[in-house]
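Participant: Sequence and computational prediction follow.
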Amino acid sequence: MDSSRRCPLDPAADPVDEGRRLRAMGSLVPVELPGGVPAWAATDLPTAHAVLGHDALTKDPAHWPALVDGRVPDNWELIGLVRGAAMLHQGGAEHRRLRQLVAKAFTPASIDAFRPLIEALTEKLLDDLAAKGDDGPVDLRETFARPLTVRVICKMLGVPDTAVDQLRTHFERLVIPRQGDNADDIGQAFTAIYGALSALVEDKRREPGQDLTSALIAARDADDRLSEQELVEMIFLLLIGGHDTTIHLITSTVHALLSHPKMLATAMESPDADTAWTAVVEEGLRYAPPVRHILLRYATHDIEIAGVTVAKGDAVLASVVAVGRDGALHTDPDSFDTTRPTNREHIAFGHGAHFCLGTRLARLEAHTALKALFSRFPHLTLAAEPQRIASISEQGLHSLPVYLHPPTRSAVREEGTQVNVAAAL
């Protein structure tokens, strides 16, 4: 890989501009990750599918010589995203073994069973927002998107909401890396998370429930299909993956709608609300995906993709933003258009063996949240232009300040439609 041709990937760069530069270079292009780490990046849908679905590209970092021999150091700022015992970092049979242990919790029927909870939580959070009145701006990320998604995944796992709150700084250190952190910073984050989640596991062993964590513990203790480290890291992966990117999806889509009032009006005035808001969610996933780049796959032997030879041991990623804004696939790709026929042509949830297990849950939460939010607060407006998170792996907003402008009476639901929130929770 010629270092002079590599395009540097900068967490602080504008993701759309970066995606445009990558696409101009080709379908599979040489890039440089922070720290001078070389990789290849797929920039269009066919190439991304080829990369994410290729049998010779594994998520197992044991096949990445640069990591094994120390050229990628332990204090690399992205190390938490490429190394570990969870299924995210496994390939082949090991990945299938771990995924099968949790797959039943994410079947359509299992996720649909959470619909009443999601709807009740959404209404309760909107009630809380309405009670604040209209005296000033509120941050929809912290008051709405985050508590909704955190409470749902914690309910699924059977862990207290406070588990996320107490570990938030450590979670963000690993998921949204910061340049300049050292090995001690990374190690302390891992140690704090592992210790707290290990304690939660022991609590669940003593008092199991009808939840995913208890099921995983039972699998671990019954026939040793799961090591203790795998158990703890699986809970970590599900806890983070179950809320973090969905927060970005909800807030970024709200921002896009407020910036494109015609599309918001189209959704709100549609005679088929469910179909309209489904289209909003899909366009949000294409236009401002929660994941910026899907990291990383490693070639187990020399292969050719899109006319490019990827050598054994090379690292490969897929640029989600570049794929979503590809003008060869999407007409006027930089516009937010919920009516476009290609809005499902994206890789926001990945592709292939590692396709996101939580896809249905994320779509359900976003659909429910967006539809209810604008139904309750149809005059919602931005209070300030939000700041983007600087991250290689994720794309999202630090906050989303808005004015609610809630109607005084129309927000009150008709008699007989009031959700029994206490019962649902």
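Facilitator: Received the coordinates, thanks. None of the values given here were measured: they were computed from a predicted structure.

Participant: Going by C-alpha atoms from here, please, whenever you check contacts or count neighbours.
Facilitator: OK.

Participant: Point out the other helices and strands that the helix or strand where His95 lies packs with.
Facilitator: Applying DSSP states H and E as the criterion places His95 in helix 92-103. Judged by 3 or more C-alpha pairs under 8 Å, 6 or more residues apart in numbering; DSSP states H and E, helix 92-103 is in contact with helix 212-223.

Participant: Who are the contact partners of Ile193?
Facilitator: Leu167, His170, Phe171, Phe236 (C-alpha atoms under 8 Å, 6 or more residues apart in numbering).

Participant: Let's verify the third one: helix, strand, or coil?
Facilitator: Taking DSSP: H, G, I helix; E, B strand; the rest coil as the rule, one finds Phe171 in the helix state.

Participant: before we move on, back to that, what is the subsequent helix or strand relative to the helix holding His95?
Facilitator: helix 108-112.

Participant: chain center to the following helix or strand past that following helix, what's the gap?
Facilitator: Downstream of helix 108-112, the next assigned helix or strand under DSSP H and E is helix 115-131. Here helix 115-131 is found 22 Å from its chain centre; the criterion is C-alpha atoms, centre = their mean, to the nearest Å.

Participant: Go ahead and name everything in contact with the helix holding His95.
Facilitator: Contacts to helix 92-103, defined as C-alpha under 8 Å, 6+ apart, come from residues Thr58, Ala86, Met87, Leu88, His89, Leu212, Leu216, Ala219, Leu226, Leu357.

Participant: try this one side by side with the last:
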Amino acid sequence: MHLAPPHPWTATADGARHRAYAALAARGPVQQVPLPGGASGWLVTSDDAARAALMHPGLSKGGPERAPFADELPPGIAAAINHHMLAMDPPDHTRLRKLVAAAFTRRRTEALAPGVQQLADDLLDRLAEQDEADLITAFAYPLPIAVICRLLGVPDTDHHLFREWTGPLVVGGNMAGVEAYAAAATALVAYVRELLAEKRRRPADDLLSALVAVRDGGDRLTEDELTSMVYLLLLAGHETTVNLIGNAVLALLTHPGRLALLRAEPERLPAAVEELLRFDGPLQSAIPTITTEPVEIAGTRIPAGANVVVALLAANRDPDRHARPDELDLSRTEVLGHLAFGHGVHHCLGAPLARLEGRIALGSLIARFPRLRLAVPAAEITRTPGFMMNGLAELPVRLR
């Protein structure tokens, strides 16, 4: 078992992560590799194999005890963040997902569009006062954090806190180091507990107040499930969309012909978002699973008790599924078949909201700044290291 550098999780140079996954995929759709933190696992890279793995009854999330540093965090902290639906299998997963599913339906999400548009316009007004900016800091990050905080009922004055905390928590695969991870988790849990106490004192018309009512009224949520649900919604509700926006803008700026087409024909935007998700999605992989029995995927037998990681980035560039997979093609007809939001029972609950935010963010940005371009050569733009997330460290742009 050998994985030649650069590993995709530490590949940060321009294009290096996709090249690393392509090299792995060339070795076969399922292979044993060393994972961050020293464990070994089975990496799934093809579209067919990924779909099979994400639906296989013999693969389990494994529960809260499989979360990073589960045995090393301060007392009570691991339980307060890890009892969420992405760590659970049915029926617990089904019960937890059902409690928040109504807030993320397509109809409910589309009703948020005017508010999302106003938030985007406000951020672009501030950007218009500058000649250059880091688009991640000035736009891609503050938009989705404002949207999810408004939905949940988090005060506007607290948005700035989350970027410091979420960095170590979303790196994944024990890559952040236990001290940084524990400090961020402890701070976030303390904040969430105080916020929930405030919702109990003064309920409002927001999702957190509704979840508190479920917990206190029907006992369908334990206290750890409640805090874990808030933790998950805060992190997953913004971090992936930050990457969606950042990666999409970079892809368009490095493909000026595609950008010109989108400007000329803005009605292409919904389909363009799907292709941009396929081309350079916000996640490298799905949350790892563990085999509960011997499992066969794409002709490879995986023993019981093995880690399985589905490489979404690799599957979305599978040449057997997508013609010319390394090409950004806004005219693809099959692009809705991408796996950027996962597949099966764990398919991203917030996908409609992410699509809405991506559509509004990209459409508003390219309309407002017709001369938008990179402020540095594309080769100087780097990715953040991480096991699951696929995002940019920064995106320097010139606005005029």
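Facilitator: Everything's here; your move. Predicted model, so just to flag it, every value in this text is computed and none were measured.

Participant: coming back round to it: which one of the contacts of helix 92-103 of structure 1 sits closest to Asp332 of structure 1?
Facilitator: Distance ranking of the contacts of helix 92-103 of structure 1 against Asp332 of structure 1, using C-alpha to C-alpha, places Leu357 first at 30.6 Å.

Participant: now the residue most central in space within structure 2: how far from Gly173 of structure 2?
Facilitator: With distances taken as C-alpha atoms, centre = their mean, the residue of structure 2 nearest its centroid is Thr240 (2.9 Å). With distances defined as C-alpha to C-alpha, to the nearest Å, the gap from Thr240 of structure 2 to Gly173 of structure 2 amounts to 17 Å.

Participant: got it, and Glu267 of structure 2?
Facilitator: If you go by C-alpha to C-alpha, the gap between Glu267 of structure 2 and Gly173 of structure 2 works out to 39 Å.

Participant: what about those two, which has more around it?
Facilitator: Using other C-alpha atoms under 10 Å, the more surrounded residue of Glu267 of structure 2 and Gly173 is Gly173, with 22 against 11.

Participant: Quick check: buried residues in the longest helix anywhere in structure 2?
Facilitator: Of all the segments of type helix in structure 2, defined by DSSP state H, the longest one is helix 178-201. By neighbour count on 16 or more other C-alpha atoms under 10 Å, the buried set for helix 178-201 of structure 2 is 178, 181-182, 184-186, 188-189, 192-193, 195-196, 199.

Participant: Which one of the residues you listed is nearest to Glu110 of structure 2?
Facilitator: Lowest distance from Glu110 of structure 2 to those (C-alpha to C-alpha) belongs to Lys199, with 25.8 Å.

Participant: residues contacting that closest one?
Facilitator: By C-alpha under 8 Å, 6+ apart, the neighbours of Lys199 of structure 2 are Leu208, Ser209, Val212.

Participant: how about a cut-off of 6 Å?
Facilitator: Each residue near Lys199 of structure 2 by C-alpha atoms under 6 Å, 6 or more residues apart in numbering is listed here: Ser209.

Participant: and if you look at Thr10 of structure 2?
Facilitator: For Thr10 of structure 2, the contacting residues are Pro385, taking C-alpha under 6 Å, 6+ apart as the criterion.

Participant: Now do the aligned residue in structure 1 for it against Ala66 of structure 1, distance only.
Facilitator: In structure 1, the residue equivalent to Thr10 of structure 2 is Ala12, according to TM-score structural alignment. In this structure, Ala12 of structure 1 and Ala66 of structure 1 are separated by 25 Å, where distance is defined by C-alpha to C-alpha.

Participant: Stretch 21-32 of structure 2 aligns to what range in structure 1?
Facilitator: Residues 19-30 of structure 1 are where stretch 21-32 of structure 2 aligns, with TM-score structural alignment as the criterion.

Participant: Give me the buried stretch members for that stretch, please.
Facilitator: Judged by neighbour count (16+ other C-alpha under 10 Å), stretch 19-30 of structure 1 contains these buried residues: Gly19, Arg20, Leu22, Arg23, Ser27, Leu28, Val29, Pro30.

Participant: Stretch 222-237 of structure 2 now?
Facilitator: If you call a residue buried by 16+ other C-alpha under 10 Å, then stretch 222-237 of structure 2 has these buried ones: 223-237.

Participant: Over to stretch 32-46 of structure 2?
Facilitator: In terms of neighbour count (16+ other C-alpha under 10 Å), stretch 32-46 of structure 2 has its buried residues at Gln32, Val33, Leu35, Pro36, Gly41, Trp42, Leu43, Val44, Thr45, Ser46.

Participant: Just the ones of those residues in strands?
Facilitator: Judged by DSSP state E, strands contain the following of these: Gln32, Val33, Gly41, Trp42, Leu43, Val44.

Participant: Show the end-to-end separation of stretch 388-398 of structure 2, please.
Facilitator: By C-alpha to C-alpha, the extent of stretch 388-398 of structure 2 from end to end equals 30 Å.

Participant: so it corresponds to what in structure 1?
Facilitator: With TM-score structural alignment applied, stretch 388-398 of structure 2 matches the range 393-403 in structure 1.

Participant: can you give me the offset of the matching stretch from its chain's centre?
Facilitator: Its chain's C-alpha centre and that of stretch 393-403 of structure 1 lie 13 Å apart, by C-alpha atoms, centre = their mean.

Participant: swap in stretch 360-376 of structure 2?
Facilitator: Average the C-alpha atoms of stretch 360-376 of structure 2, do the same for its chain, and the two points are 22 Å apart (C-alpha atoms, centre = their mean).

Participant: same question, stretch 34-52 of structure 2
Facilitator: The chain centroid and the centroid of stretch 34-52 of structure 2 are separated by 18 Å under C-alpha atoms, centre = their mean.

Participant: And for stretch 78-96 of structure 2?
Facilitator: Its chain's average C-alpha position is 17 Å from that of stretch 78-96 of structure 2, according to C-alpha atoms, centre = their mean.

Participant: With stretch 117-134 of structure 2 instead?
Facilitator: Computed by C-alpha atoms, centre = their mean, the separation of stretch 117-134 of structure 2 from the middle of its chain amounts to 23 Å.
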